[in-house]
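Enquirer: sharing a sequence plus its predicted fold:
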Amino acid sequence: MNIVGKRWTIHILLELYKGEKKEKGFNELKRKLSGVTPRILSARMVELESEGLVVKRVDNSTVPARSEYFLTESGEDFIEVIQGIKKWGSKWKFNNSECDRSVCKYCDL
């Protein structure tokens, strides 16, 4: 819970997982996660990187340099934990048939 219990952490991991593109830039994440402040997003990215769930790749060939983030193998494994929680919630806590049918990778919710 010390790793993923903080606000925005699970949202960040899911956002990195979503879609066809594996890498996402900081500003792209900030746009997709409406409500997160740049300071909090930056802090969570550093924490996720230090825990080995996310890797930061810096492209110095552009000005300014572009940072992209992507899930590590450990981070991708953790998505299965999140999906297990979703499955449990669907069974016991909420009734959302649309969410039951969706695949988290392609879900916009």
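Expert: All right, it came through fine.

Enquirer: please make it C-alpha for all contacts and neighbour counts, starting now.
Expert: OK.

Enquirer: from residue 109, how far off is the closest residue to residue 96 other than its chain neighbours?
Expert: Counting by C-alpha to C-alpha, 6 or more residues apart in numbering, residue 96 lies nearest to residue 90, which is 6.9 Å off, once chain neighbours are set aside. For residue 90, the distance to residue 109 (C-alpha to C-alpha, to the nearest Å) stands at 15 Å.

Enquirer: between those two, point out the one with more neighbours.
Expert: Between residue 90 and residue 109, counting by other C-alpha atoms under 10 Å, residue 90 is the more crowded of the two (15 against 6).

Enquirer: A further structure is provided below for comparison with the first:
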Amino acid sequence: MHAECTVNQTVKYLGRKWTLLIILELYKGENYTRRFTEIKEQLPGITAKVLSARLKELEEEGLVKKRVEAGSVPVRSEYTLTGSGLGLVEVIKDIKRWALRWKIDNLACGAQDCHDCML
């Protein structure tokens, strides 16, 4: 596969562990926003170092916007999906539909919107 290939370039950052799950956690937040600690609590097994790195990558790619409240103690960081990030959620939903049809028999998941998912 050529380095210039669009799929190859996209998979470089979307294919990294935790990336799509972080996007989904932001999607579940009010106004598609969550604090760092909220995301970490919802993703058991992710380290603060990895979460920080993935959020920075997503911000650099324009999928997430970071807002820092420097006046609060401790400093409060919030992350919000951008329009591009919300567009990616639709791709994730397509992957979910494909998986439910062809690979995964998950009745609990069904056809519910990922925004309301508690799984």
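Expert: On my side now, so go ahead. On a predicted model such as this, the values are computed, not experimentally measured, just so you know.

Enquirer: quick check: TM-score for this pair?
Expert: TM-score for the superposed chains, counting by TM-score structural alignment, normalised by the length of structure 1: 0.93, backed by 109 aligned residues with a C-alpha RMSD of 1.2 Å.

Enquirer: look up how far residue 101 of structure 1 lies from the residue nearest to residue 96 of structure 1.
Expert: The gap separating residue 90 of structure 1 from residue 101 of structure 1 is 10 Å, by C-alpha to C-alpha.

Enquirer: do the same with residue 84 of structure 1
Expert: Separation of residue 84 of structure 1 from residue 101 of structure 1 (C-alpha to C-alpha): 14 Å.

Enquirer: with residue 24 of structure 1 instead?
Expert: Look at residue 24 of structure 1 and residue 101 of structure 1: by C-alpha to C-alpha, they are 26 Å apart.

Enquirer: before we move on, what about residue 46 of structure 1?
Expert: Using C-alpha to C-alpha, residue 46 of structure 1 is found at 33 Å from residue 101 of structure 1.

Enquirer: show me which of those two is the more surrounded one.
Expert: residue 46 (15 against 9).

Enquirer: in structure 2, what residue corresponds to the more buried one?
Expert: If you follow residue 46 of structure 1 across to structure 2 using TM-score structural alignment, you land on residue 56.

Enquirer: and for residue 32 of structure 1?
Expert: Aligned by TM-score structural alignment, residue 32 of structure 1 pairs with residue 42 of structure 2.
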